[in-house]
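Q: My questions are about this predicted structure, shown below with the sequence.
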Amino acid sequence: MTDYRIASIPGDGIGVDVQIEAQKVLDAAAKRFGFGLEWTEFDWSCERYAKTGTMMPEDGIEQLSGFDSILLGAVGFPGVPDHVSLWGLLIPVRRAFQQYVNLRPVRLLPGTTSVLAGRSADELEMVIVRENSEGEYSTLGGRHNSGQPGEFALQEAVFTRVGVERIIRYAFEVARTRSGRVTSATKSNGIIHTMPFWDEIFGEVAAEYPDVKSELTHIDALAARMVQQPDRLDVVVGSNLFGDILSDLAAAVTGGLGMAPSGNLNPERAYPSMFEAVHGSAPDIAGQGIANPVAQVLAATMMLEHLGETDAAAAVNAAVEKVLSEGVALTPDLGGKATTAQLGTAIAEAI
């Protein structure tokens, strides 16, 4: 029997609530399909920051390096600035473990509705491939002349040939397993250096994939298309910032952030990958037992797929669809009255 060592970081707010259910579901899948999951929980969070001044200990990366995978709840809480929580935990892990692919599949699940009227499930299904290690999310820059009339802030974006080429190539490989269509998000008409660089590399990679249809689309037009003609999109690849924004928009039109998972992947598997729901920590409903755990369960499913347990992942996906279709154990955001635990238990029992 294969045993996997999983680092569990529940984080803050509803991250704690949904993490419990995701682990419950995965344990049920492991029991059915004959593999083991060894969970180790870490209290790295904004609560820890309030007590110690750090989101995680100095040797946090070293502690995580021995695990097969990481399942993250959600991070963020009032009183701790978002840039502190993000750069204190999530981004350091992504970069230390070269998780340069942020993969965000979105689809309209059974029993849920879209804000877009008249759209069917087959029209609302796509994958966002986001560059996850460089781009606009850089520490280069600074604030100058603080408090003076001439105060200014300078933020530098970093686009390397290696970084751009590998994320675009990954998107084309994903497209080959799907419809064979890739759309690249750009803004080369306004951003004069980095975006033309991105476009050039996209064209070079596209030439190597004559079997895949490809197009460049400006980010503003692409956002409009995602709402007006989502059926024209399948695999969308974008820089760190563009991919971040588009994936939230895609989730919003396919049932909401409560249904959207994501994976921070090191495709070479030299380091552990990390999986998380797209939604935040929602402190306003934390601990009330009403948070929707589906996104975290689906993130855990992505983790199973990455570990090679594809049958177990398929079973979890089927269980989620079954429970949502039946409509009995739905949380308030889905129009039901079930608790977080009741929905999680229903999915686990369906496995």
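A: Done, it's in. Numbering: from 1, shown residues only.
Q: going forward, measure contacts and count neighbours with C-alpha atoms only.
A: OK.
Q: Surely Gly36 and Tyr4 touch.
A: Yes - between Gly36 and Tyr4 there is a contact under CA atoms under 8 Å: 6.1 Å.
Q: what's the straight distance from one end of stretch 3-22 to the other?
A: Using CA to CA, to the nearest Å, one end of stretch 3-22 lies 18 Å from the other.
Q: what distance separates it from the centre of its chain?
A: Stretch 3-22 has its C-alpha centroid displaced from the chain centroid by 15 Å (CA atoms, centre = their mean, to the nearest Å).
Q: what helix or strand is the one residue sitting closest to the centre of the chain on?
A: In the chain, the residue lying closest to the centroid (CA atoms, centre = their mean) is Ser262, at 2.4 Å. Using DSSP states H and E, Ser262 maps to strand 261-265.
Q: and what of Ile61?
A: For Ile61, the host element (DSSP H and E) is helix 60-64.
Q: Can you spell out which helices and strands pack onto that helix?
A: Secondary-structure packing of helix 60-64 (3 or more CA pairs under 8 Å, 6 or more residues apart in numbering; DSSP states H and E): no helix or strand packs against it.
Q: Next secondary structure element downstream of that helix?
A: Assigned by DSSP H and E, the successor of helix 60-64 is strand 69-74.
Q: how many degrees apart are that next one and strand 261-265 in direction?
A: 130 degrees (axes from the mean of the first three to the mean of the last three CA atoms, to 10 degrees).
Q: try this one side by side with the last:
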Amino acid sequence: MPRIAVIPGDGIGREVIDQGLRVLQHLDGERGLDLVFEHLPYGADRYLETGTSITADEMQALRRYDAIFLGALGDPRVPTSQHAKDILLGMRFQLDLYINLRPVKLLDARYCPLKDRAPEEVSFVVFRENTEGLYTGIGGQFKRGTPDEVAIEAELNTRKGVERIIRAAFEYADARGLGRVCMSDKSNAMRHGHDLWQRVFRAVAAEYPAIEASHLYVDVLTMEMVRAPDRFDVIVTNNLFGDIVTDLGAQLQGGIGLAASGNIHPGQAAMFEPVHGSAPDIAGQGKANPLAAILSAGMMLGHLGHPDLEDRIERAVRDCLQADRVTRELGGTLSTSQVGDAVIAALDA
């Protein structure tokens, strides 16, 4: 009986999560998955009412769930986005969700900004290290506000952290019969931390002789993702570079409205979320595109041991895209809930 924590969050997060839940409940009724959903109030409303984003005990309680389904966080009433940082970064770091898994899969060629690219030519995944790098907050400021001000941001790389994300990328490729893993860094300029990535990558790659292991500096990687996306199966990189190249990947597949993600620590609770933000300017108007949330729900089912249902959801979303059963953002005329209706109908077709 899988327990799923549902955190709709802010803005359109509530609307898109509702459609993801409708799809999950539909498949639950069909297959008897016995999914148990528990809604949690973490978001801007609670932060503004109580001054608390999420307590330490509440964060630790998330470990008891099999998965977490997150909408979006961000509200103009909290200009610092402190609550979003507390919740989202808190989950990544405190729950040690070291894998940020971002599929880049073109489901309809019309949405790709690259000319004459077929769906099979844009189909890879990015493994972004999610708990180290430049996002750990190591650094400081000296003589702030003066002409002599100095600001330092330090990048943290540990052998344990680097090895486990690289190994996860190879294990993923090996389990799915994918033949290529590319590691990206900037070791020609960042000679200490990224030298560690180089050495660990070579050591782990040697354990998987059937998989072609390659390396690209991150500036070259971004060019190659545009020039020849079909050369990639799995990309693995650090936190900062992963943050950047996954958004480039999202655009290759049609935009962040179609980008799903997972934040994973194998064997523990994992968090799944659409990549897009909370878009408060259109919240409550039925304009939000729920497809990324629905695809994230599919990833969650795959993580919970139902890869066939993940595939069915992806096919249903593809069918809706090809039939223009989408919101205005993607050139259609449907509302948020009507897209949910369309995906459910496609699941039953």
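A: Perfect, thanks for sending it. These figures come from a predicted structure and were not determined experimentally.
Q: before we move on, back to that, report the contact partners of the residue nearest to the centre of the first structure.
A: The neighbourhood of Ser262 of the first structure, defined by CA atoms under 8 Å, 6 or more residues apart in numbering, consists of Asn102, Leu103, Arg104, Pro105, Phe275, Glu276, Ala277, Val278, Ala299, Met302.
Q: sorry, back to before: residues in contact with the following helix or strand past the strand holding Ser262 of the first structure: which ones?
A: Next along the chain after strand 261-265 of the first structure, taking DSSP H and E as the criterion, comes strand 273-277. Strand 273-277 of the first structure has contacts (CA under 8 Å, 6+ apart) with 68-74, 94, 97, 99, 258, 260-266, 295-296, 298-300, 302-303.
Q: What of stretch 228-244 of the second structure?
A: Residues from elsewhere that reach stretch 228-244 of the second structure (CA under 8 Å, 6+ apart): 120-135, 165-166, 169, 173, 178-185, 218.
Q: Buried ones among those?
A: Listed as buried from those are 121-134, 165-166, 169, 173, 178, 180-185, 218; burial here means 16 or more other CA atoms under 10 Å.
Q: From these, which land in strands?
A: Of those, the ones assigned to strands by DSSP state E are 123-129, 180-185.
Q: Return the closest of the residues you listed with respect to Arg159 of the second structure.
A: Glu129 (12.3 Å; CA to CA).
Q: Quick one: map that closest one onto the first structure.
A: Under the alignment (TM-score structural alignment), Glu129 of the second structure pairs with Glu131 in the first structure.
Q: One more: Met299 of the second structure?
A: By TM-score structural alignment, Met299 of the second structure lines up with Met302.
Q: ok, now Cys182 of the second structure?
A: Using TM-score structural alignment, Cys182 of the second structure pairs with Thr183 in the first structure.
Q: OK, contacts around its match?
A: By CA under 8 Å, 6+ apart, the contact set of Thr183 of the first structure is Ser214, Glu215, Leu216, Thr217, Leu233, Asp234, Val235, Val236, Val237.
Q: quick one, helices of the stretch 101-250 of the first structure?
A: For the stretch 101-250 of the first structure, applying DSSP state H, counting those that start in this stretch gives helices covering 161-176, 194-206, 219-228, 240-253.
Q: Any buried residues in stretch 139-148 of the first structure, and which?
A: Buried, per 16+ other CA under 10 Å, within stretch 139-148 of the first structure: nothing.
Q: cool, and stretch 59-72 of the first structure?
A: Neighbour count says stretch 59-72 of the first structure has Leu64, Ser65, Phe67, Asp68, Ser69, Ile70, Leu71, Leu72 buried, by 16+ other CA under 10 Å.
Q: where's the match of Met299 of the second structure, which helix or strand?
A: Taking DSSP H and E as the criterion, Met302 of the first structure maps to helix 294-307.
Q: And the next helix or strand past that helix?
A: helix 310-326.
Q: and that following helix, what does it pack onto?
A: Right, helix 310-326 of the first structure is packed against helix 14-33, helix 294-307, helix 340-350 by 3+ CA pairs under 8 Å, 6+ apart.
Q: For the shortest one, which outside residues touch it?
A: Counting by CA under 8 Å, 6+ apart, helix 340-350 of the first structure makes contact with 17-18, 21-22, 24-26, 28-29, 289-294, 316, 319-320, 322-323, 329-331, all of which sit outside it.
Q: How about the first one?
A: Helix 14-33 of the first structure is contacted by residues 10, 36-37, 72-75, 280-283, 285-287, 289, 291-293, 296-297, 300-301, 311-313, 315-316, 340-341, 344-345, 347-349, 351 when judged by CA under 8 Å, 6+ apart.
Q: same check, this time on stretch 281-295 of the second structure
A: With CA under 8 Å, 6+ apart as the contact definition, stretch 281-295 of the second structure has outside contacts at 11-12, 15-17, 19-20, 23, 71, 256-260, 273-276, 310, 313-314, 317, 326-329, 335-337, 339-340.
Q: Longest strand of the first structure, counting residues only.
A: From DSSP E, the single longest strand across the first structure is strand 3-11.
Q: That one relative to strand 273-277, how many degrees between them?
A: Using the same axes, to 10 degrees: strand 3-11 of the first structure against strand 273-277 is 50 degrees.
Q: Show me which residues of strand 3-11 of the first structure are buried.
A: So for strand 3-11 of the first structure, counting by 16+ other CA under 10 Å, buried means Ile6, Ala7, Ser8, Ile9, Pro10, Gly11.
Q: by contact count, what packs against that strand?
A: Going by 3+ CA pairs under 8 Å, 6+ apart, strand 3-11 of the first structure lies up against strand 36-41, strand 69-74.
Q: List the residues that contact the residue in the second structure that Tyr4 of the first structure lines up against.
A: In the second structure, the residue equivalent to Tyr4 of the first structure is Pro2, according to TM-score structural alignment. Residues near Pro2 of the second structure by CA under 8 Å, 6+ apart: Leu33, Asp34, Leu35, Val36, Tyr65, Asp66, Ala67, Leu304.
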